[in-house]
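Novice: Provided below for reference: sequence and predicted model.
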Amino acid sequence: MKEQTKPNLLVLIGPTAVGKTKMSIELAKTFGCEIISGDSMQVYRGMDIGTAKISKDEMDGIPHHLIDIHEPDYPYSVAEFQEQSGRLITDITNRGRLPFIVGGTGLYIESVCYGFQFSETGADEDFRQEQFKYAEVHGAEALHHKLEEVDPQSATRLHPNDLRRVVRALEVFHLTGSPLSAQLASQKKESPYHLCLVGLTMDRQMLYNRIEERIDLMLHQGLVEEVTKLMDKGYAPGLVSMQGLGYKEIVSYLQGAYSYEEAVELLKRDTRRFAKRQLSWFRHMKDIEWVDVTDSQNFSANYEKIHGIIAGKFLSNLEYTSKQSK
């Protein structure tokens, strides 16, 4: 049958701090996976603490791809992620392994799952530079307000500090007269893969508590020192990478715009808001099997639920399920 000719693709998504990393390693061991990072920030070398990048020890021997592939001044894009992921999925499948995307960058992951087309809209470099200048003079919030007026859906999805993507959304509207959100909504949403999409969710307050605990841990691990080192190497605050959560706020503290306490509070608030936007993005995606992991202490029960979903989806591929005999 036609469906069976499509390569299998396992995907685990969810908001930041929900517990994707630990779950993904256990699933990868069971189903013979290689993991493709679906996080737009973990591609950058030297940005480890603020991105909650998985360590070699945590990988536990599972191959991981698209981590530490660029320097922080590289303008990584969704189109590049899509192209690289497509090649990796083919390579991993050809090796008899199961490709497994794990992450929280919604547009990146959805673009791979459904083969989005990105090549039709051109560029207007003058317009782009005008928008960056506008943000410099009036602030990121003012530029974000311009996006709200022409494309409220994209404005809801994008953080004001994500200048590159805010400018790109404005540029798409400027060039086509059509909002980026409408163009994304019109994508065919037909997957080139035999997909198993699993989403992790949990009680909102518990998630927010976990986010705050994670940020406290990042600070304890040396987030301020990590950002200082990046700045000392000459990576400018305006870079896309340095606008990421955990970096922009600490840069502002180091430059004297905020006290340490204010920067930490801002980081916690912005990360909570980011998690909310992640969930709203994932909620509009189809085909996701949601698993509530609020009872995070009961890891084995949550794992069994997800194992059952994957085994059910890929049942005809017995090599993936035979490894779990218990």
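Specialist: Right, received. Where do you want to start?

Novice: From here on, just use CA atoms for contacts and neighbour counts.
Specialist: Noted.

Novice: Tell me the buried residues in stretch 106-122?
Specialist: The neighbour-count check on stretch 106-122 (16 or more other C-alpha atoms under 10 Å) flags Gly106, Leu107, Tyr108, Ile109, Glu110, Ser111, Val112, Cys113, Tyr114, Gly115, Phe116 as buried.

Novice: my bad, should have said stretch 259-279
Specialist: For stretch 259-279, a neighbour-count test (16+ other C-alpha under 10 Å) marks 260, 263-264, 266-268, 270-272, 274-279 as buried.

Novice: Next: stretch 51-63.
Specialist: Thr51, Ala52, Lys53, Ile54, Met59, Ile62.

Novice: Could you list which of those belong to helices?
Specialist: Met59 (DSSP state H).

Novice: ok, which stretches of the stretch 151-300 of the chain are helices?
Specialist: 152-157, 163-176, 180-185, 204-221, 223-232, 248-254, 260-283, 299-313 (DSSP state H, counting those that start in this stretch).

Novice: alright, now check it against this:
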Amino acid sequence: MSKYELITITGPTASGKTSFACHLARHLDTEIISGDSRQVYRSMDIGTGKDLSDYIVNGRQIPYHLIDIREAGDKYNIFEYQHDFHEAFTGISKRGKLPILCGGSGLYIESVLRGYSLVNVPENKELRARYEDCPLEELTKILASYKPLHNTTDVDTAQRAIRAIEIEEYKKQHPLEQNEFPPLSSLVIGVNIDRELRRKKISERLKARLDEGMIDEVQAILDKGVSPEDLIYYGLEYKFVTLYLQKELTYQEMYSQLEIAIHQFAKRQMTWFRGMEKRGVHIHWLDALLPVEEKISRVEELLK
């Protein structure tokens, strides 16, 4: 019997972790819980890289959780994710299966592995009004006065920075007493991809997603009534394509700035994973280029 409650598969964008997780889930006859902060939103398919076809392995549908559970335009947060994760985790475990957590959102993954103590922070209208016209550079300094800025996605946009300040101010006034969820014993597998190969795959994938209709996808979400500001909040593809559709960027500016932003995002992911290791999460790194059968064999050896 495995000493682990969970298998976690993580890695930077374009490392092939989802495909590997699905093949492993097929082999172990289990289910996958997504660890991606944007795949929770419906209609945001191409830009978030849901790749739902990966969840069909040898003609069999792999059950997945925490994908397409909220409407585009919502502001899903880590507190909600932690609760939704544990609901899915408990259900899979009760079915006698070893759950697989798969994704690249390091903060979400670490929050459940290490049992972060979190609180559902309400909206602070007075604070939001106070910082409404504050430039992003100034908001970044304000946020840095509360905590070290490990998670740079907090300052991707002014809206995100204000929300991060709102959370920190609430935590300052309402100290947390105890963790709601315990840490989990997880075998953590990192899919390691060579930096140059990762850059090549990111560039190829960006072109493919644009060819697949990513711009039309963003326009359709805007047509449903989701505001440009709410889409920009999600960052990366939704930020830059929205700016293009709002005629604030040319197509070439959108393409080149987005490509750079995704490369920077992948670099930040790796920085986060290294930080996780320093904070006590042991990650077993597997080469992305290993055949899937060999990756599965390595996982089975580690489970024993």
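Specialist: Yes, it's here. Worth saying up front: this structure is predicted, and the values here are computed from it rather than measured.

Novice: follow-up on the earlier one: will you turn the buried residues of stretch 106-122 of structure 1 into a markdown table that also has secondary structure?
Specialist: Output for the buried residues of stretch 106-122 of structure 1, formatted as a markdown table (DSSP: H, G, I helix; E, B strand; the rest coil):
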| residue | secondary structure |
| --- | --- |
| Gly106 | helix |
| Leu107 | helix |
| Tyr108 | helix |
| Ile109 | helix |
| Glu110 | helix |
| Ser111 | helix |
| Val112 | helix |
| Cys113 | helix |
| Tyr114 | coil |
| Gly115 | coil |
| Phe116 | coil |
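
Novice: how about Arg38 of structure 2, what's its partner in structure 1?
Specialist: Alignment note (TM-score structural alignment): Arg38 of structure 2 maps to Met41 of structure 1.

Novice: Name the nearest residue to Val172 of structure 1, sequence neighbours excluded.
Specialist: Leu180 (6.1 Å; C-alpha to C-alpha, 6 or more residues apart in numbering).

Novice: which one in structure 1 is aligned with Glu229 of structure 2?
Specialist: Structural alignment (TM-score structural alignment) places Glu229 of structure 2 against Gly238 in structure 1.

Novice: Tabulate the buried residues of stretch 106-122 of structure 1 in JSON lines, adding columns for distance to Gly199 of structure 1.
Specialist: Formatted as JSON lines, the buried residues of stretch 106-122 of structure 1 follow (distance: C-alpha to C-alpha, whole Å):
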{"residue": "Gly106", "distance to Gly199 of structure 1": "11"}
{"residue": "Leu107", "distance to Gly199 of structure 1": "15"}
{"residue": "Tyr108", "distance to Gly199 of structure 1": "15"}
{"residue": "Ile109", "distance to Gly199 of structure 1": "12"}
{"residue": "Glu110", "distance to Gly199 of structure 1": "13"}
{"residue": "Ser111", "distance to Gly199 of structure 1": "16"}
{"residue": "Val112", "distance to Gly199 of structure 1": "16"}
{"residue": "Cys113", "distance to Gly199 of structure 1": "14"}
{"residue": "Tyr114", "distance to Gly199 of structure 1": "16"}
{"residue": "Gly115", "distance to Gly199 of structure 1": "20"}
{"residue": "Phe116", "distance to Gly199 of structure 1": "20"}
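
Novice: which among these gets closest to Glu26 of structure 1?
Specialist: Of all the buried residues of stretch 106-122 of structure 1, Ile109 has the smallest distance to Glu26 of structure 1: 20.7 Å, by C-alpha to C-alpha.

Novice: Name the nearest residue to that closest one, ignoring sequence neighbours.
Specialist: Ile109 of structure 1's closest residue in space is Gly38 (C-alpha to C-alpha, 6+ apart), at 6.1 Å.

Novice: Could you pull up the contacting residues of the one you found?
Specialist: Ile101, Val102, Gly103, Gly104, Thr105, Tyr108, Ile109 (C-alpha atoms under 8 Å, 6 or more residues apart in numbering).

Novice: Highest mean neighbour count out of the helices of the stretch 151-300 of structure 1?
Specialist: helix 248-254 (a mean of 21; mean count of other C-alpha atoms under 10 Å).

Novice: how much space between whatever residue of structure 2 lines up with Tyr247 of structure 1 and Lys207 of structure 2?
Specialist: Under the alignment (TM-score structural alignment), Tyr247 of structure 1 pairs with Tyr238 in structure 2. For Tyr238 of structure 2, the distance to Lys207 of structure 2 equals 15 Å [C-alpha to C-alpha, to the nearest Å].

Novice: just Asn120 of structure 2 next, same as before
Specialist: 38 Å.

Novice: try Thr242 of structure 2
Specialist: 17 Å.

Novice: do the same with Phe79 of structure 2
Specialist: 34 Å.

Novice: tell me, the strand ranked longest in structure 2 lands on which residues of structure 1?
Specialist: Looking across structure 2 with DSSP state E, the single longest strand is strand 186-192. The aligned range for strand 186-192 of structure 2 in structure 1 is 195-201, by TM-score structural alignment.

Novice: now that stretch, how far from the centre of its chain.
Specialist: For stretch 195-201 of structure 1, the separation from the chain centroid amounts to 14 Å (computed by C-alpha atoms, centre = their mean, to the nearest Å).

Novice: how near is the aligned residue in structure 2 for Leu266 of structure 1 to Leu249 of structure 2?
Specialist: Correspondence of Leu266 of structure 1 to structure 2, assessed by TM-score structural alignment: Gln257. According to C-alpha to C-alpha, Gln257 of structure 2 and Leu249 of structure 2 sit 10 Å apart.

Novice: Could you do Glu137 of structure 2 as well?
Specialist: Taken as C-alpha to C-alpha, the span from Glu137 of structure 2 to Leu249 of structure 2 is 21 Å.

Novice: quick one, which of the two is more surrounded?
Specialist: Leu249 (16 against 12; other C-alpha atoms under 10 Å).

Novice: thought that one was touching Thr242?
Specialist: No - with contacts defined as C-alpha atoms under 8 Å, Leu249 of structure 2 does not count as touching Thr242, sitting 9.1 Å away.

Novice: Apart from its neighbours in sequence, what residue is nearest the residue nearest to the spatial centre of structure 1?
Specialist: Most central in structure 1 under C-alpha atoms, centre = their mean is Thr105, positioned 2.1 Å from the mean C-alpha point. Leaving aside its sequence neighbours, Thr105 of structure 1 sits nearest to Asp39 (C-alpha to C-alpha, 6+ apart; 5.3 Å).
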